[in-house]
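>>> Give me the fold of what follows.
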Amino acid sequence: MVDREQEQARQLADAFGPHGRAGRDLAWIVSVGVLLACAAVLTDAADPVLEWAGGLSGRGLSGITAILILTPLGATLYAARRYRDAARAAAQLDHLATHDPLTDLPNRRFLGQPFDEMLALARRQHRRVGVLFVDLEGVKKINEMYGHEVGDELLTSIADRFRRIAGPEDVVVRYAGDEFVFLCPDLTNASSAERLATKIIQAVEAPFALDGDQIRIAACVGVAITEDRPSRADEVLSDADAAMHQARRQGPGSYALFDRSMREQLTPATAERRLRTAIDNGEFRLYYQPIVSLWTKRLVGVEALLRWHDPVRGVTGAEEFMPALEETGLIVPVGNWILEEVCRQSRAWQDAHPDRPALNIKVNISARQLAQATFVAHLRESLEASRADPDRICLEVNENGLLHDVDAAWATLRDAKVLGVSLALDDFGTGYSSLSFLRRFSLDLLSIDRSFVHGIGKSREDTTIVEHVIGMAKALGIVTVAKGVETEEQMLHLRSLNCDLAQGWYFSEPQPPAMISQLLADTGSRQEWRPPPRTEDSDAAVVRVDRFEPIQAS
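Next up is the predicted model:
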């Protein structure tokens, strides 16, 4: 099937190309004019007219007269046809510029001057305008499973449903790939906005019959209603976008009404500017969550966790802003700063507490950082500048972040390990290639995801998974650390399964560096750690955890 945009381009080419309608008309007019002039010259057909006009005659004058009469006539006809074609082409080009070629809905250009004019008219008429920002959940998955042709057909069907929902004065805009905007001049209160948002969600959730299957997706809707004071188009749209992101946090099939507190939340439109300001103002801090031996319950290491000291919202966890750091690419400079700070802090703790073994620090490394050609050089510079012991720095990577280019990631991590740092795999079991990573990356530490830890002792499946992960790690000589431990029962179950280390709120929430320094001062030197006694029928290998606690195997 020919694409709509290609078809319109073809029509324009037909109108103005060398073989277009206007060109054919001109050729016909010129040909007919030449033939008539020749006939007049050969047959004296124009002589009676010329004699009546002034008694002139002659074949030459007859031909010239015919040409003089026919040429303006032909030019007029050609110009009229050309004007009609030009007007039609201009209208088509204007439609293409302001409408989405797939759904034929207005595109985001409408959200500029036309939307400002709508707001101005509503102000003069003392009306308020409602803006509903719709984000579709699941379109990307449909494209991956069925192909983009089915995905395009799905978007076209959604656009048709939206047209049926919209009121006579409403405008539905396709804002981006899977995002739509409803502009409603008669949406005067929150109740009517909620009813429309519910209709939109229901329309999207109704199944679609595509490619022989019943396809279901969901939507999240953010609602903003203009205030009594004059509002600019970009302000109202930004408010609706912030409300939509709030709805996304609530889950698919949700809607949220904008309130002013949402203006401080990160959205794609504001993320980069606000994060750059945070970097320039030094608003990012590192907190450290203790990692504890399950056998001695002593502090053996910490994980460095990023926090944002937002002047407006206070201390904010990484889950709030880390996706925006990744999307904007700012994770690279922030990640470089984290490496420098971790190395500096490691040396500071070692100098402040020389009477005890140096504390191990686990730091998360993003895939974007690993993709930088200068990553290993920056790590080396950070270690040398701080004089940190590389044996006490552990780089933790997420397996999902390595899937894009495993070979390049492996080369970078291999070069990093030559410097003396250790390697950890984060959230083991939640990705796609865990076993191959264990074999390939020469890991020192394996983090068991909190989703499995939460179900241990309650879910047979989760308990079995954790048990096998620990057994496999011990067979490979890898230390295990369970994340998200919150209860004593979880701690005891992990200990019974021979897990080495644990971290979570049961032991301590993330702490500022000063609090970790206090913990180090209070605990003093540590006792030796010994593995649990082996049963007679057990042939499991005794795992040394030198990287995380000096031990002497029994």
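>>> Could you use CA atoms for every contact and neighbour count after this?
Will do.
>>> What residues of stretch 184-203 count as buried?
Using 16 or more other CA atoms under 10 Å as the burial criterion, the residues of stretch 184-203 that qualify are 184, 185, 186, 187, 193, 194, 196, 197, 198, 200, 201, 203.
>>> Go through this structure and flag its longest helix.
Counting residues, the longest helix in the chain under DSSP state H turns out to be helix 59-98.
>>> what comes up buried for it?
Within helix 59-98, the residues scored as buried using 16+ other CA under 10 Å are 59, 61-63, 65-67, 70-71, 74, 77-78, 81-82, 85, 89, 95-96.
>>> Stretch 417-429 now?
Buried residues in stretch 417-429, counted by 16+ other CA under 10 Å: 417, 421, 422, 423, 424, 425, 426, 427, 428, 429.
>>> One more sequence to fold, the one below, so I can look at both together:
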Amino acid sequence: MWKQVYLSTSVTQIAGATLTAIVYYLYQFADVVTSVIAVFVFAIIYINYRQMFRDINDSIHQVELAEQEKAEIANQQIQAAQEHAQELEVLLEKEEKISTDLRQSKVDLEHAAFHDNLTDLPNRAYLIERLDLLLRLGVKVSQNYYVLFLDLSRFKNINDSLGHTIGDEVLKVVALRLRRTLRDEDTAARLGGDEFAIVLNDIASLDDARDFANKVYKKLTQPFTIQGHTIFSDLHIGIAPFDSEQIKPEDVLRDADIAMQNAKENNIGVAVFDKDVRSEYLEHIRLEGDLRYACDRGEFSMHYQPLICLRTGDLMGFEALLRWQHPELGFISPARFIPICEDSGAIVPITNWILHQTTAKLAEWQKISSDYRKILVSVNISGKHLADQRLVSDVKEALDKSGLKPSSLKLEITETTAMENAERTIEVLQELKSLGVHISIDDFGTGYSSLSYLHRLPFDTLKIDRSFVINVVDRNKDTEILQTIIALTKNLKKEVIAEGIETTDQLKILIDLGCDYGQGYLFSRPLPVADMETELYKKKDWLPHKEEEGASEPDVSDSPYANLF
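Below you'll find the predicted structure:
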């Protein structure tokens, strides 16, 4: 702006001075007309000159306005660029934070996928990957590694009595003690529940692995206090080395588990895996699977052993005994498969099948003769079924379907089963008695019955265990025990059955002691349906003759399950 003012002022002064000089010259030397014309011309020139300068000034002003506007636009653009740059910086920071969070989430997710939430130990998935790597490296590398399988004993009792919160704290303490006991190169993992596993690295021998397992055992079994509760924890540890027969990580873990089960069965702290135990375990698994389909495949059959009145020799009824003819393995002893049924839970549906089979068959046999109208059938009830709330309805369903009178069915439970939860047993037996069925306490003398509960149990007969009958002779210790049991039962106004009778001497002693009923090979071995029907139609004399005693085959089975089903 100052340039415009300076230029305009300077030109005006110069032009004014020039015009003044011209006017003075004309005044001195020219005539009037010429002077007037000259003045007029110069006036026009001056006016044009002024207009030109106004136009120039206007143009300069427009240029300056344009430059100002351009400068303002430039400033706005710069400001917008700066704001955009700031926004971009903020976005980049947010993106970087999101990227960092995603990376952290990925790390957290990977950690969660391979670690236990409660103890923060590696989990089963991590352990499986570790074992898989060792197997792929080969026996030359893995032979220096050993797997330990740990199972806490009585942990369920802690949860049930003190609550799951205390139980969780116990698991955390166990995990902490494991971390403090293991070396840096070892790996501990929680498999789930109260089960843990350890991979020992660079162990020179099995003895060293056993020593380390004993160290872990001593550390974890030391008592500790949680929220005022002193916890006494016990456990069982199984040790498994790597070998060439192990193909999958689960095979190694299975072998360590088998060893742990062996420790549990033998009530020891630490046990080492061996291949013979593996064979038994695999057979156990196979039988467990086959048992689930044995009923549908028609592999089960019922055998019946007579129950005889010792005073008259009359047939009182039968004990129903389950037999399994495996299509490939042949006959399988009840001592082998009944415990598997118990452990797997298959015992309940199998017992229901037995109830339907036996009640229907006895209803048929009662029609053979009027002498058989009051005979009964005795069916063993397992502890698992006794604890099942459907037991009473299962029994009622079998009776309704067969049409058998409830008084013709006797249910047997072992003394040990009855005492496991005596109050619950009393309640269930009372419900069963309300149906009209008979109740018998089986294997009496082998458990630890409390007399305060025994007299409250609503049973009808008590069956003396075979172990007291087999070795009985006149005036020996077993005879005195038999006399005490029989006297106790009579005082309770119940009847007595003796099982495992094999000789006439045993029979005579039992009769002299006042035993009511008996069963055993002296009378008859358990017979299949067809053979038993033949005997029923014969109406045979069940009491043995002296000359037949030597011909009877003794029942040599000493298994607690041999006469269970």
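>>> hmm, back to that, the buried residues of stretch 184-203 of the first structure in helices, which ones?
Counting by DSSP H, the members of those that fall within helices are 193, 194, 196, 197, 198, 200, 201, 203.
>>> With the flanking residues excluded, which residue is spatially nearest to the fifth one?
Closest residue in space to residue 198 of the first structure, ignoring its immediate chain neighbours: residue 255 at 7.8 Å, by CA to CA, 6 or more residues apart in numbering.
>>> Let me see the contact set for the one you found.
Under the criterion of CA atoms under 8 Å, 6 or more residues apart in numbering, the neighbours of residue 255 of the first structure are 194, 197, 198, 220, 221, 222, 223, 243, 244, 247.
>>> of all those residues, which two lie farthest apart?
Spatially, the most separated pair among the contacts of residue 255 of the first structure is 198 and 243, at 14.8 Å (CA to CA).
>>> quick revisit: what helix or strand does the equivalent of the residue nearest to residue 198 of the first structure over in the second structure sit in?
Alignment note (TM-score structural alignment): residue 255 of the first structure maps to residue 271 of the second structure. According to DSSP states H and E, residue 271 of the second structure maps onto strand 270-272.
>>> go on, residue 68 of the second structure?
Residue 68 of the second structure belongs to helix 32-114, assigned by DSSP H and E.
>>> by contact count, what packs against that helix?
In terms of contact count using 3 or more CA pairs under 8 Å, 6 or more residues apart in numbering; DSSP states H and E, helix 32-114 of the second structure is assigned the packing partners helix 2-29, helix 124-137.
>>> Tell me which stretches of the stretch 401-550 of the second structure form strands.
Read by DSSP state E, counting those that start in this stretch, the stretch 401-550 of the second structure holds these strands, from start to end of the chain: 409-414, 438-444, 461-464, 495-499, 517-519, 527-528.
>>> With the stretch 251-400 of the first structure instead?
Taking DSSP E, counting those that start in this stretch as the criterion, the stretch 251-400 of the first structure carries its strands at 255-257, 284-293, 299-310, 314-317, 360-365, 393-398.
>>> which stretch among the ones you listed comes nearest residue 485 of the first structure?
Among the strands of the stretch 251-400 of the first structure, strand 284-293 comes nearest to residue 485 of the first structure, with 10.6 Å by CA to CA.
>>> Which strands or helices does the closest one pack on?
Under the contact criterion of 3+ CA pairs under 8 Å, 6+ apart, the helices and strands touching strand 284-293 of the first structure comprise strand 299-310, strand 501-502, helix 513-523.
>>> With the second structure overlaid, how far apart is the shortest one on average?
For strand 501-502 of the first structure, the mean distance from the matching residues in the second structure following superposition reads 4.7 Å, by mean CA distance after the TM-score superposition for the first structure.
>>> That strand: how far from the chain's middle?
Averaging C-alpha positions (CA atoms, centre = their mean, to the nearest Å) puts strand 501-502 of the first structure 33 Å from its chain's average.
>>> and what of the first one?
In terms of CA atoms, centre = their mean, the centre of strand 299-310 of the first structure is set 25 Å apart from its chain centre.
>>> Same check on the last one?
Relative to its chain's centre, helix 513-523 of the first structure lies at 39 Å (CA atoms, centre = their mean).
>>> Throw the strands of the stretch 401-550 of the second structure into TSV and include distance to residue 149 of the second structure, thanks.
Supplementary listing: those in TSV, determined by distance: least, CA to CA, whole Å:
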stretch	distance to residue 149 of the second structure
strand 409-414	34
strand 438-444	36
strand 461-464	41
strand 495-499	42
strand 517-519	46
strand 527-528	45
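>>> so which of the ones you listed gets nearest residue 334 of the second structure?
With CA to CA as the measure, strand 527-528 is the member of the strands of the stretch 401-550 of the second structure nearest residue 334 of the second structure (14.9 Å).
>>> Mind reading off the mean deviation between that closest one and the first structure?
Aligned to the first structure and superposed, strand 527-528 of the second structure gives a mean residue distance of 6.4 Å (mean CA distance after the TM-score superposition for the first structure).
>>> Hmm, residue 221 of the second structure is touching residue 231, no?
No - here residue 221 of the second structure does not reach residue 231: they are 9.4 Å apart, not a contact under CA atoms under 8 Å.
>>> what about the aligned partner of residue 236 of the first structure in the second structure, which helix or strand?
For residue 236 of the first structure, the aligned position in the second structure is residue 252, judged by TM-score structural alignment. For residue 252 of the second structure, the element it lies in under DSSP H and E is helix 249-265.
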